[in-house]
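K.L.:
Pasting the sequence and the predicted coordinates here, then a few questions.
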Amino acid sequence: MVGETRLHVDHTPDLDDLRAVTSRIVESSPLWDRQQWVLQMVDATPQTVVIQVQASADDGPSAWDLRCDVREGLIRYLRDHHPEWLPRTRGEYHP
């Protein structure tokens, strides 16, 4: 079973850094089934980009808990180490 977590972040994060943090979070979890995980930028808006993490677990309840742990871990990391990567209000976009 694959769980999916999405976060909106500012346009400025270093994705390699976020992948390294995600790797530590996922790979240290007893909920992860050791099959697969991935972090990708899956969307962009004028205000944010959307980061998606998919990670596999043995069953639905474990996938849910792993999703929550990944979200909490990434938000904690962003808050404590890179608050500038969190979404912020930007001016009107006029193409």
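P.N.:
Cool, the structure landed. Numbering: from 1, shown residues only.

K.L.:
drop to CA atoms for contacts and neighbour counts, all remaining ones
P.N.:
OK.

K.L.:
Which helix or strand lies directly C-terminal to the helix or strand that contains Gly3?
P.N.:
Element membership for Gly3 (DSSP states H and E) is strand 2-9. Toward the C-terminus, strand 2-9 is succeeded by helix 15-27 as the next helix or strand (DSSP H and E).

K.L.:
helices and strands around that following helix, which ones?
P.N.:
Here helix 15-27 touches strand 32-44, helix 60-81, going by 3 or more C-alpha pairs under 8 Å, 6 or more residues apart in numbering; DSSP states H and E.

K.L.:
Got another one to weigh against that:
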Amino acid sequence: LRDQELRRIRSEFVKGVSDPVIKGLLDDLYHHKVFSTEEMDSVMAERTKADQARRLIDMVNAKGEGAIQMMIDSMKKRDQHFCIKLGLTSSPAGVGELLP
């Protein structure tokens, strides 16, 4: 299930997501009517990037499978490298893999 996937990546997402990706995800979620203006504002009102990331991922999780899938798809478009690191996307052969 997708909600378990978000829980699994939550701490890495909070540590590693960039400011532009947070803003882009909010734009995408708003555009697809997952978030209202008020919900976007509540995420941006958080003081630190980590708090914004926590609030974003928790709000999306609460909205269920459709919202979670939309956020993951949006992340894949906006920061494919970060998604590979989080294990949301398999990397192209040999890219980003550790040598034995």
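P.N.:
Happy to help now that I have it. Nothing here was measured: the structure is a model prediction, and the numbers come from that model.

K.L.:
Tell me how the two chains score on TM-score.
P.N.:
The TM-score (TM-score structural alignment, normalised by the length of structure 1) is 0.46; 70 aligned residues with a C-alpha RMSD of 3.8 Å.

K.L.:
circling back: of the helices and strands packed on helix 15-27 of structure 1, which is nearest Ser23 of structure 1?
P.N.:
strand 32-44 (8.3 Å; C-alpha to C-alpha).

K.L.:
Name the next helix or strand downstream of that closest one, please.
P.N.:
Proceeding N to C from strand 32-44 of structure 1, the next assigned helix or strand is strand 49-57, under DSSP H and E.

K.L.:
Output the contacting helices and strands for that next one.
P.N.:
So strand 49-57 of structure 1, by 3+ C-alpha pairs under 8 Å, 6+ apart, packs with strand 2-9, strand 32-44, helix 60-81.

K.L.:
Let me have the helices and strands packed on helix 15-27 of structure 1 in CSV, extended by mean neighbour count and distance to Gln52 of structure 1.
P.N.:
What follows is the helices and strands packed on helix 15-27 of structure 1, written out as CSV (neighbours: other C-alpha atoms under 10 Å; distance: least, C-alpha to C-alpha, whole Å):
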stretch, mean neighbour count, distance to Gln52 of structure 1
strand 32-44, 15, 5
helix 60-81, 17, 10
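
K.L.:
Out of these, which gets nearest to Leu7 of structure 1?
P.N.:
The closest of the helices and strands packed on helix 15-27 of structure 1 to Leu7 of structure 1 is helix 60-81. By C-alpha to C-alpha, the value is 7.6 Å.

K.L.:
separation between the nearest residue to Trp37 of structure 1 once chain neighbours are set aside and Leu74 of structure 1?
P.N.:
Closest residue to Trp37 of structure 1 apart from its sequence neighbours, by C-alpha to C-alpha, 6 or more residues apart in numbering: Ala55 at 4.1 Å. Look at Ala55 of structure 1 and Leu74 of structure 1: by C-alpha to C-alpha, to the nearest Å, they are 14 Å apart.

K.L.:
For stretch 35-55 of structure 1, measure first residue to last.
P.N.:
End-to-end for stretch 35-55 of structure 1, by C-alpha to C-alpha: 8 Å.

K.L.:
Since that was my last question, I'll sign off now.
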